[in-house]
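**Q** any chance you could fold what I've pasted below:
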Amino acid sequence: MGFVTTHPHPYVQHLLEAGANIYTTPRGGGRGAGRRRVETMPCVYISTNVCLDGLDLDPIFADATKATAAIIGRPENFVMVILKGSLAISFEGNKEPAAYTEIVAMGGINTQVKRKLIATLGDILHKRLSIPPTRFFLKVYDTTAQATPKL
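**A** Next up, the predicted model:
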């Protein structure tokens, strides 16, 4: 690969080591100006206790991909969605349908974006898997949010 960088989140390092889709964009102004930064695809991990056997999962992948790309401002072809079902999840002291989702992204995340992600992904899970929005938890990692100390 030829481009070496250090990132605060182990997921990003894992992507680099695995040769994942990574593209570089110039920082600062015009084409090639300033330092370059690495941006990776946003990755959406959806974990649920709902059994996914026999369900058509394509609409969930499509909806989550489109929503994430539109809200974060990345091309759809850079969004990865991982969906795991039939997990042992207890929420509010019971095992009724629930979901835990993590999004890892480099940039594009602020309070407004988080709120849109919560509402939109919650709606998708409610519509597609009958998981009430009150039983959906979203954790967002913005790998650029941690400041790197200047030497």
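**Q** for the rest of this, base every contact and every neighbour count on C-alpha atoms.
**A** Fine.
**Q** so what touches stretch 66-84?
**A** 21, 40-48, 61, 64-65, 108-109, 113, 116-117, 120-121 (Cα atoms under 8 Å, 6 or more residues apart in numbering).
**Q** now, which of the residues you listed lie within helices?
**A** Among these, the ones falling in helices (DSSP state H) are 61, 64, 65, 113, 116, 117, 120, 121.
**Q** I'd like the structure of this one too, to check against the first:
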Amino acid sequence: MPCLKILTNVPTAKIPVDFCKKITPIMVETVKKETEHMMCVISGDCQVSFGGDSSAPAAVATLESIGNLGVEENKYIVKELANFMHKEIGVTPDRFFISFYDIRGYNVGRFGITFDNL
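**A** Just a heads-up that it's a prediction; the model follows:
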């Protein structure tokens, strides 16, 4: 169950209400998981600084997934997400930072069980 978490200094009022709905198809395409398994959280109005500059739009993100991450996959994912962030909320690729976490099923739970039991 991929989970994308984004913290940004973009004002919440300037983040489209359907931001997570719009980014889901990109996650489906890049992470290669089904729509119903995708999760996205975005939080605006955060204090984010790149090199001491907190005035320009910026974002820090994490993407956790059970598999489908790796050297080549992550290059593709970051490119597509950075382009989307620029188009949707004005965060340029040089002010978008993402960390990838390829996690094991026993470290993720839903439905009262861990994913290694599903």
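**Q** farthest-apart pair in the ones in helices among the contacts of stretch 66-84 of structure 1, please.
**A** 61 and 113 (19.5 Å; Cα to Cα).
**Q** re earlier: among the ones in helices among the contacts of stretch 66-84 of structure 1, which ones are buried?
**A** With burial judged by 16 or more other Cα atoms under 10 Å, the buried subset of these is 61, 64, 65, 117, 120, 121.
**Q** of those, which is the nearest to residue 25 of structure 1?
**A** Distances from residue 25 of structure 1 to these, taken as Cα to Cα, are shortest for residue 65 (21.7 Å).
**Q** coming back round to it: let me have the buried ones among the ones in helices among the contacts of stretch 66-84 of structure 1 in CSV, extended by distance to residue 89 of structure 1.
**A** Listed next are those as CSV, based on distance: Cα to Cα, whole Å:
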residue, distance to residue 89 of structure 1
61, 21
64, 21
65, 24
117, 21
120, 22
121, 18
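**Q** what's the closest of these to residue 14 of structure 1?
**A** Checking those one by one against residue 14 of structure 1 (Cα to Cα), the nearest turns out to be residue 65, at 21.1 Å.
**Q** counterpart of the closest one over in structure 2?
**A** With TM-score structural alignment defining the correspondence, residue 65 of structure 1 maps onto residue 24 in structure 2.
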